[in-house]
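Novice: Turn this into a model:
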Amino acid sequence: MSAAIPAPRPGRGAGRLCAAAAALLLGPGCIIPIFPTARAERVPPITAPGFKLAADERRLWHEASELDTRARKSGAVLDDPALERYLVGIARRLAPPGALERLDVRVRVIESPALTAFITPDGAIFISMGLLSRLDNEAQLAMVLGHELTHAVNRHSLVEYRTYKGGVDTTAGMPFGLGHLGTQAAVTGYSRDLEAEADEQALGLLAAGGWDVREAPCPFEHLAAWVKDEKIEEPYTFATHPRLEERIESTRKLVRTRYAGRTSGDRGAERYRQAIREVILATARLDLSAGRFGPAERGADAYLLLRPRSAEALTVLADAARQQGDRDDRALELYRKAVALDPACPEAERGLGLALSRRNDRAGARAALRTYLKLAPAAVDRAWIEGELADLDRRKP
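Specialist: The predicted model follows:
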């Protein structure tokens, strides 16, 4: 479901996870054809009577299981059982009859601000914190998960592997990362016909589950807006892949025609906001650490709509203002407000101390930084903050 966008500083083990997944989704060797390749014969869905794994497919499923195990051990996956239960519940509600007996449907959240989602052949859906934070409601989430489930139910990874395994191996030097994984697995991960099929059938799953089908184009619209915001060209790997604009229009057309009578449905906005609330703040922090101040500020503002008295979100806004260098007054105002709301918020004290140090308010800076170290005795930047305190002591009044 992702645009092909390099993720800035992916969370902890995300880079390793994505490289493994990219290889898995196209099969061993990550074979990509340079010239047009004849489409491999389609296979029956896993829900077909008498379904049995093909020999080459069995290896893909084995690698999928290993990928899931590595992902959970790598630090690239968010440890939030309650959120996983919520996401799995939506995925299982979407699954077509017979699918749950043959797929091990589970959902993992990748600690990355990039917008991406993909599914392994055996039913493990990976979705990024960035995409969860960007979606507006449960119906949009259901469209994303339904799209990915369709890929697994219709065995698209096997079709793609059989289609491209005879191509030219371009693995060497490829920038495998979360963005490239998005290329392989979602917006550009499958060829035009398979992506169109996944979009169309996901819309059917959305309707069958009672969600508002009018929300179906929105995930693609969010992706397109993100591409525009980041000023990134979509580096499509295969010439036949549909662009986001095409997918937006084709989904809108289906809503206008096939589902013309559906003028209502469940959006689940409040359920969704409560389920992913903390992901919004965590994503804002990831964006801030990557120097992406605009997205960090938008995320913090979104979190404040849900928790107006959050010192942590105010601190993200303050840090973004301070790090941009020309908004010191705004940063100080926000830090002081955060400290007033929660005197035990270490990040607010740290930021306040650094902002006051810039103003050469030595007494105020020392007090705030010492409070920070008291609140966070095991802080990873403790040595650096102690150096700042020593420098304050050496400064002239």
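Novice: When you work out contacts or count neighbours from here on, use the C-alpha atoms and nothing else.
Specialist: OK.
Novice: Quick one: residues in contact with stretch 170-184.
Specialist: Stretch 170-184 has contacts (Cα atoms under 8 Å, 6 or more residues apart in numbering) with 1-7, 10, 14-16, 18-19, 21-22, 25-26, 29-32, 114, 116-118, 188-190, 235-237.
Novice: filter those residues to the buried ones?
Specialist: Buried members of the contacts of stretch 170-184, counted by 16 or more other Cα atoms under 10 Å: 1-7, 10, 14-16, 18-19, 21-22, 25-26, 30-32, 114, 116-118, 188-190, 236-237.
Novice: Let's see this one next, to set against the first:
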Amino acid sequence: MHPRTFPLLRRLLPAASLALAAVTFSPGCQTNPATGELYLTALNQEKAVQIGEEAEPQFLSENGGVIPDAGIRDYVASIGNRLAAKSELPDLPWEFHVLDSVQINAFALPGGKIFMSRGLLERMTNEAQLAGVLGHEIGHVTADHVGQRMAQATAVTAAGAVLGAAGAATDKDWLKVLGVGTGVGGGVYLLRFSRGNETESDLLGVRYMDRLGYNPWGQVQVMEILKEASGGGSGNLLESFFATHPLPQDRIDDLEELIRDKYPDAKRSGDGFFPERFEQNVLRPLSRLPAPRQTTPPAAG
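Specialist: Next up is the predicted model:
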């Protein structure tokens, strides 16, 4: 759930700035280890990690920081790390954070920096739902969706812009394009992934969930939570989500088809959800915390 559906950057730097950045990020073709497909990307693994590490502090600052409960943080990180270990990129420096924010969303920076909001966590009822969200964000990283979008933006810009003072370009050009430090909060990348990207991340997320014994219908339950929240007066809390994702019902339809096709033995109820562990490790501690530091959702931009 994180930067998503889009033909365009929501806010572009001037064309010349993007063109300068295009020199630093030269798109190239490679085979993706998660999807097995040949694709065009602007990022090698080293560059992706570097950008994620540079962007992480500012992103945390703009989204309420981390939740003030070490137990919740460790629990979420442990599930995230176990899922990442089952992915095609287990050796990335993965990090998993819970933002102390009322917004309802989740995000992934390049290189394996994953974030989910307290507002979303509070609406969950079991561990499979949490694994579904984290697995989906891991899928955006392993499928290199940001690298693909950056390559497309670079190609479009380079085709029509003047590459004058190319030597002046720095990595920070792309941090600005990704929205870091621009005060746009949940719109961090200023990119929207296509419905196809979202479906691909759902497929990968469910793959990682299944490898750990989670019921894939937990991911559908997350979409049902978001759909219900959107009709229950939580529109402002979901602003950044709807700015970067397809509608929940579209995701539900795609997920149901995916699960019935690839996981026909999975049941909508029964084993693999682990509600008791979630209650003990998340819901009870959450009930004892003060209000989130970020009480007003960031503007979608």
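Novice: Return the subset of the contacts of stretch 170-184 of the first structure lying in helices.
Specialist: Using DSSP state H, Ala14, Gly15, Arg16, Cys18, Ala19, Ala21, Ala22, Leu25, Leu26 are the members of the contacts of stretch 170-184 of the first structure that sit in helices.
Novice: ok, so of these, who is nearest Leu341 of the first structure?
Specialist: Nearest to Leu341 of the first structure among these: Ala14, at 34.1 Å, using Cα to Cα.
Novice: Against Phe118 of the first structure, how distant is the residue lying closest to the closest one once chain neighbours are set aside?
Specialist: Nearest non-adjacent residue to Ala14 of the first structure, counting by Cα to Cα, 6 or more residues apart in numbering: Ala76, 4.5 Å away. Per Cα to Cα, to the nearest Å, Ala76 of the first structure is found 15 Å from Phe118 of the first structure.
Novice: do Arg72 of the first structure as well
Specialist: Using Cα to Cα, Arg72 of the first structure is found at 16 Å from Phe118 of the first structure.
Novice: Please enumerate the strands of the stretch 151-300 of the first structure.
Specialist: 168-169 (DSSP state E, counting those that start in this stretch).
Novice: what sits against the residue mapped onto Asp202 of the second structure from the first structure?
Specialist: Under the alignment (TM-score structural alignment), Asp202 of the second structure maps onto Asp199 of the first structure. By Cα under 8 Å, 6+ apart, the contact set of Asp199 of the first structure is His147, Thr251.
Novice: Pull the number of nearby residues for Asp391 of the first structure.
Specialist: 12 (other Cα atoms under 10 Å).
Novice: Most widely separated two among the ones in helices among the contacts of stretch 170-184 of the first structure?
Specialist: Ala14 and Leu26 (18.5 Å).
Novice: and the residue nearest to Ala14 of the first structure, what pairs with it in the second structure?
Specialist: Aligned partner of Ala76 of the first structure by TM-score structural alignment: Gly65.
Novice: and its match, what does it touch?
Specialist: Counted by Cα under 8 Å, 6+ apart, Gly65 of the second structure has contacts Leu99, Asp100, Ser101, Arg293.
Novice: Need the counterpart of the first one in the first structure.
Specialist: So the one you mean is Leu99 of the second structure. Checking with TM-score structural alignment, Leu99 of the second structure has Ile110 as its match.
Novice: okay, which residue is most central for the first structure?
Specialist: For the first structure, the residue nearest the mean C-alpha position is Ser128 (1.9 Å; Cα atoms, centre = their mean).
Novice: Pull the number of nearby residues for the nearest residue to that one once chain neighbours are set aside.
Specialist: Excluding its sequence neighbours, the residue lying closest to Ser128 of the first structure (Cα to Cα, 6+ apart) is Ile110, at 4.5 Å. Neighbourhood size, Ile110 of the first structure [other Cα under 10 Å]: 30.
Novice: could you measure the nearest residue to Val66 of the second structure once chain neighbours are set aside against Leu120 of the second structure, distance?
Specialist: Nearest residue to Val66 of the second structure in three dimensions, chain neighbours excluded: Leu99, at 4.6 Å (Cα to Cα, 6+ apart). Per Cα to Cα, Leu99 of the second structure is found 10 Å from Leu120 of the second structure.
Novice: With Leu20 of the second structure instead?
Specialist: Between Leu20 of the second structure and Leu120 of the second structure the distance is 38 Å, computed by Cα to Cα.
Novice: Kindly report the same for Ala131 of the second structure.
Specialist: In this view, Ala131 of the second structure and Leu120 of the second structure are 13 Å apart by Cα to Cα.
Novice: How about the contacts made by the residue lying closest to His245 of the second structure once chain neighbours are set aside?
Specialist: The shortest distance from His245 of the second structure to any residue other than its chain neighbours is 4.8 Å, reached at Arg4 (Cα to Cα, 6+ apart). Residues near Arg4 of the second structure by Cα under 8 Å, 6+ apart: Leu191, Arg192, Phe193, Ser194, Arg195, Asn197, Glu198, Ala243, Thr244, His245, Pro246.
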